[in-house]
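Enquirer: Fold the stuff below for me.
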Amino acid sequence: MATVFLVGAGPGDPGLLTLRAKEIIEQCDVMIYDYLANRDFLKWCKPECEILYVGKKGGDHTLPQDKINELIIEKARSGRSICRLKGGDPYVFGRGGEEAEELVEAGIDFEVVPGITAGVAAPAYAGIPVTHRDHTTSVCFITGHEDPTKEKSGHNWEVYGKSTSTLVFYMGVKNLPMIADNLMNNGRAGDTPVALVRWGTRCTQESMLSTLENVAADAAERGFKAPSIIIVGGVCSLHDKLNWFEKKPLLGKGVVVTRAREQASGLVATLRGHGACVHEFPTISVEHLDDYNEVETAILQLARYQWLVFTSVNGVKFFWEQLAEIGLDSRILGGLQVAAIGPATADALRDRGINPDFIPEKYVAEHVVEGLLKLGIQGQSVLIPRALKAREVLPDALREAGCDVHVLPVYETRLAKSDVDEVREAMNKGEIGYVTFTSSSTVHNFFKLLPAEELKQHPEVKIASIGPITTKTVHEYGFTVDVEPEDYTIPGLVAELLKAAK
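Expert: Sure thing, here's the model as predicted:
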């Protein structure tokens, strides 16, 4: 029998997941996850991992708790390692204690991985410290939804009402009128500040501030629903002053990222850092070639070239892979001049010990040609490691200038197998604000996966393009581009999105 890991997934922000939790997610054989656990974490599961959803929300139970217990034990007895992923912390209103008891009775080893609980994280993201010298020296975590089969309530409303502690109620929105009345009937003043935070720490977070006597009516008027945390106490008065998260410029705005998954992490992280709800929808997969004989031959004949021109980070990556494959390294480039099409490609070269001799002012092939001609490349031998299929502007222009050009495919791009239904559903719900394109290939492949006519049914969705070549491709499908940076880079694209959001 294998170990069962009761893992706290934290409140939802991927950055708040612990390193130990991520390690277990990556290694587990079976993933059993809850409604409040961020589904983005599932992408870290290994391909052969069995993934099972057992979420519960508002009375809608995929599986009742006793059946969840049985499922965990059944899977563990099959000899596989189990990750039981639970929102927040498994031992803070997560029923992790009950599951652990069942595992002990079944004789199954288990490990608990604590997570950041929403009762601390959600208030913090809404500008509310649960303790503060000027307001309170203690905090009390309380369930707002007790087990309905209990004969007697576990709540001591008299203590809660007279306490000066910050009170944090979990799962209590439906019972908000009862909670407020019980607190006021037991001594809490009606003007006590109260805050609600819904989907705390996530890009969809929203919060509201009220008072104990008005909060039930205010929450109903605003349509505040679960999952929400209720905070009662003087610390809530700091909400407006310290509310840093909800000031993020892209908060709540859905942004589709179409880059290849291998390249998207930087863009995804930056967008999330600005509050965006990122929908990863890679339209390109970057693949190895079936045969690298031509690449090996070209590498062994590098001495015949004067210039080595890289047009992408992937070109650098796959070229160096082949260098290593045949037992060589950057030293073989001695005597060659090296060009990079843009700063990201230049950084990839620097990471490998090569400082580019040339980077154009604008990061498209046309400007590369213009700059290289000024450097006197005419008539010289040029090697261009790149994708199997790419624009021919650069090699054709260099040939016209009398260069001996050898285009060397070192990788190929293919249509990615992405789940279009997730993006389609988000569009139908009005949750997508922007679709970002970072190359002509991402445009072509996006519309292979989601027909152009379907996107035209959503005029509220804006298109962000990294530069004029990509924009031209967007126009071919009958769309206008709403966002295009002057600096044709990922940082430039993000900066322009931030301007548009303002």
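Enquirer: hey, let's count contacts and neighbours off CA atoms from now on
Expert: Will do.
Enquirer: Helices of the stretch 351-500 of the chain, start to end?
Expert: With DSSP state H, counting those that start in this stretch applied, the stretch 351-500 of the chain shows helices at 365-374, 393-400, 420-428, 440-449, 452-455, 468-476, 490-501, listed in chain order.
Enquirer: Tell me which of those helices lies nearest to Ile51.
Expert: Among the helices of the stretch 351-500 of the chain, the nearest to Ile51 by CA to CA is helix 420-428 (17.4 Å).
Enquirer: chain center to that closest one, what's the gap?
Expert: Counting by CA atoms, centre = their mean, to the nearest Å, helix 420-428 is centred 17 Å from the centre of its parent chain.
Enquirer: orientation of it relative to helix 440-449 in degrees?
Expert: Relative orientation of helix 420-428 versus helix 440-449 (axes from the mean of the first three to the mean of the last three CA atoms, to 10 degrees): 90 degrees.
Enquirer: ok, and what's touching helix 420-428?
Expert: Here helix 420-428 makes contact (CA atoms under 8 Å, 6 or more residues apart in numbering) with Val256, His279, Phe281, Ile432, Leu449, Leu450, His458.
Enquirer: close enough to count as contact, the fourth one and Gly254?
Expert: So that's Ile432. Yes - using CA atoms under 8 Å, Ile432 is in contact with Gly254, at 4.2 Å.
Enquirer: one more to put side by side:
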Amino acid sequence: MDGHAAGEVWLVGAGPGDPGLLTVRGRDLLATADVIVVDRLALAVLDGAPLDGAPPDGASPECAPSAQIIHVGKSATAPSWSQERINALLVERARAGARVVRLKGGDPYVLGRGGEEAEACAAAGVRCTVVPGVTSALAVPALAGIPVTHRDVAQEIAIISGHLAPGHPDSTVDWPGLAASRATLVILMGVARLIAITEALLDGGRPEATPVAVIERGGTAAQRVLRTTLDGLAVDAIAAGVRSPAVIVIGEVAARNDAAVPTAPAAGARPAVASRPLVGVRVLVARTRARPGLLARRLRALGADAVETVVARPAPAGGDDAAAALLTALDGVNAILLADPDEVAALVSLLRSAGTDVRALAGRTLVAAGPSAREALDSLGLASVPRTHLRAQLNAEPRPLGPPTVLAVAGAEPDLGPAEHAWSVRRLTLLTDVAAEPDPRIAEELRHGDFDVAAFASSTAVRGTAELYGPLPPDLLVAAMGRRSAQACEAAGIRVDIVPAEPGVHPLAAAVADFVTASRDPLN
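Expert: Have a look, this model is predicted:
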């Protein structure tokens, strides 16, 4: 842990939703964390681009660090951790020596209860550092083209929590004072209290014709903006089906649209479909690894709001038979191909189960199929070569006992190509898939019909989704990467709407885009 005798806590603001708006300092801390405690509204940062930069086209994505990610919810309608439990968790993990990142939506100190978490750490003697974030109260209106202050019409701003209704005994908000002012009102967490908020402001003297903008899912590809007036706010929001998270802007500036780029489509409007045909489309991407995947990244490049969820996790194959099979497979092997950190961890685990350790790999070339596998091997002090160098490496070494043998414990092909010798490829499965825990956020949004498409890149992802979440909504479009995933859907009772002509991440994303485009075209 970089020499730290005791752990630390960082309260990191994740920004308003777009992973690109995470601060550089926040990105650096996520890349070195042991534990990440994350809110629902901050998940886009972990689901988005890899923390250490995008790899070249066609390469495996750089994985997030092997940190434990703990989801604490913070949703009004789904199970969430209590604030006291979160405080205790931060203190407990830091005292155990962990580098803990508490990842919070927006800015930790703007209606995010970050102050309470910092106080809990201070009371426990745990070092806590705040890393400010881009608050959604200011950024989301800006992304919708709304300046929250303007020299001609608004020279002050009030940021308000709508979590408690006006008149609630625990509320400290001066609603009559806000109603009488000319300040721009920016209300967070107010969707569930729209009627009460509207009545309080009208009763306090705000004109009925005061412009209002409601920005839903600001900072994401699914952003949409409802523009109305104060007297029509509640009715129009209900008619448009506005859901949390949303930022409510009340004041003259809400009628402005000064953005240099077009805002996201308003409620009910047809999204733009030029180079980003999936703008406004929300896609559920089921994963079988904890690392962000290429499919979600490609869907986001096409404009989709791609939400990744882990439905199965790899675990080392268990039992004495698996350990014995590994030792047998290693006999006479010249090189071992490993796909990712999970393969590396499984190899080490099985060697230990067999009563040995990494010294059993001596004399063999370790081959990393991608950067993440190379980093995992480096962390163990084991040298490796890229997969593309394997053939040259083996051909450069004399083989008096016969042709070289490669043990492929990964799904990746050895990529040996033409060789001076005959090659032998031995295959061994080190991992098995185990079910993940269901995510209350995903279950809630499936129930409410918040997804337009579910995309499956493997049969394991299909089976895991069916096991965790049961029958999918009947109007949800389902995309399967290939024949096996389509067959798994059929076996699970899931209707398949989209299958690309050839398997692959890019063909699957393109097939989804083509289907959506054709569905939007009135001539089809």
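Enquirer: Just give the TM-score of the two.
Expert: Both chains were compared after superposition, and using TM-score structural alignment, normalised by the length of the first structure their TM-score is 0.63; 426 aligned residues with a CA RMSD of 5.4 Å.
Enquirer: which one of the contacts of helix 420-428 of the first structure is nearest Lys67 of the first structure?
Expert: His279 (32.5 Å).
Enquirer: did I read that right, Leu167 of the first structure in a strand?
Expert: Yes - counting by DSSP: H, G, I helix; E, B strand; the rest coil, Leu167 of the first structure is part of a strand.
Enquirer: re earlier: from the contacts of helix 420-428 of the first structure, which land in strands?
Expert: Under the assignment DSSP state E, those contribute Val256, His279 to strands.
Enquirer: Quick one, which of the contacts of helix 420-428 of the first structure are buried?
Expert: Neighbour-count burial (16 or more other CA atoms under 10 Å) applied to these gives Val256, His279, Phe281, Ile432, Leu449.
Enquirer: For these, name the two members farthest from one another.
Expert: Maximum distance among those (CA to CA): 16.5 Å, for Ile432 and Leu449.
Enquirer: what residues are up against Tyr469 of the second structure?
Expert: Contacts for Tyr469 of the second structure (CA under 8 Å, 6+ apart) come out as Pro438, Ala443.
Enquirer: Give the helix, strand or coil label for Pro141 of the second structure.
Expert: With three-state DSSP as the basis, Pro141 of the second structure sits in helix.
Enquirer: burial count for it?
Expert: Neighbourhood size, Pro141 of the second structure [other CA atoms under 10 Å]: 26.
Enquirer: what does Ala286 of the second structure give?
Expert: Ala286 of the second structure: 25 surrounding residues under other CA under 10 Å.
Enquirer: quick one: contacts for it?
Expert: By CA under 8 Å, 6+ apart, Ala286 of the second structure lies in contact with Glu308, Thr309, Val310, Val311, Ala454, Ala455, Phe456, Ala457, Ala461, Val462, Thr465.
Enquirer: right, and Ala306 of the second structure touches Gly293 too?
Expert: No - between Ala306 of the second structure and Gly293 there is no contact under CA under 8 Å: 10.6 Å.
Enquirer: between the two, who's got more neighbours?
Expert: In terms of neighbours (other CA under 10 Å), Ala306 is the more surrounded of Ala306 of the second structure and Gly293; the figures are 29 against 23.
Enquirer: Spatially nearest residue to the more buried one, not counting backbone neighbours?
Expert: The shortest distance from Ala306 of the second structure to any non-neighbouring residue, by CA to CA, 6 or more residues apart in numbering, is to Val283 (4.7 Å).
Enquirer: what do we get in the first structure for that neighbour?
Expert: Aligning on TM-score structural alignment places Val283 of the second structure opposite Gly254 in the first structure.
Enquirer: hang on, that match packs against His279?
Expert: Yes - taking contacts as CA under 8 Å, Gly254 of the first structure lies within contact range of His279: 7.0 Å.
Enquirer: residue contacts, the residue nearest to Ala306 of the second structure?
Expert: Listed by CA under 8 Å, 6+ apart, the contact set of Val283 of the second structure reads Ala304, Asp305, Ala306, Val307, Phe451, Asp452, Val453, Ala454, Ala455.
Enquirer: Remind me which helix or strand it belongs to.
Expert: Take DSSP states H and E as the rule and Val283 of the second structure turns out to sit in strand 282-287.
Enquirer: about what we covered before: will you turn the buried ones among the contacts of helix 420-428 of the first structure into CSV that also has distance to Thr270 of the first structure?
Expert: Formatted as CSV, these follow (distance: CA to CA, whole Å):
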residue, distance to Thr270 of the first structure
Val256, 13
His279, 13
Phe281, 16
Ile432, 17
Leu449, 25
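Enquirer: From one end of stretch 230-237 of the first structure to the other, what's the distance?
Expert: End-to-end distance for stretch 230-237 of the first structure, by CA to CA, to the nearest Å: 14 Å.
Enquirer: That stretch maps to which residues in the second structure?
Expert: The aligned range for stretch 230-237 of the first structure is 248-255, by TM-score structural alignment.
Enquirer: Which residues belonging to that stretch are considered buried?
Expert: Ile248, Val249, Ile250, Gly251, Glu252, Val253, Ala254, Ala255.
Enquirer: Of the residues you listed, which belong to strands?
Expert: Using DSSP E, the subset of those located in strands is Ile248, Val249, Ile250.
Enquirer: Tell me who's in contact with the last one.
Expert: Right, Ile250 of the second structure. By CA under 8 Å, 6+ apart, the residues touching Ile250 of the second structure are Thr184, Leu185, Val186, Thr210, Pro211, Val212, Ala213, Leu230.
Enquirer: corresponding residue for the last one in the first structure?
Expert: Mapped onto the first structure by TM-score structural alignment, Leu230 of the second structure lines up with Leu212.
Enquirer: The spatially closest residue to that match that is not a sequence neighbour in helix, strand or coil?
Expert: Of all residues not flanking Leu212 of the first structure in the chain, Gly190 sits nearest, at 5.0 Å (CA to CA, 6+ apart). Classification of Gly190 of the first structure using three-state DSSP returns coil.
Enquirer: Spit out the contact partners of Gly190 of the first structure.
Expert: Met184, Thr211, Leu212, Glu213.
Enquirer: now for those, which pair is the farthest apart?
Expert: Greatest spacing in the contacts of Gly190 of the first structure, by CA to CA: Met184 and Thr211 (11.0 Å).
Enquirer: Thought Ser459 was touching Arg484 of the second structure, still the case?
Expert: Yes - using CA under 8 Å, Arg484 of the second structure is in contact with Ser459, at 6.0 Å.
Enquirer: if we can go back for a sec, want to throw the helices of the stretch 351-500 of the first structure into a markdown table with distance to Glu296 of the first structure?
Expert: Output for the helices of the stretch 351-500 of the first structure, formatted as a markdown table (distance: least, CA to CA, whole Å):
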| stretch | distance to Glu296 of the first structure |
| --- | --- |
| helix 365-374 | 25 |
| helix 393-400 | 21 |
| helix 420-428 | 38 |
| helix 440-449 | 27 |
| helix 452-455 | 41 |
| helix 468-476 | 32 |
| helix 490-501 | 32 |
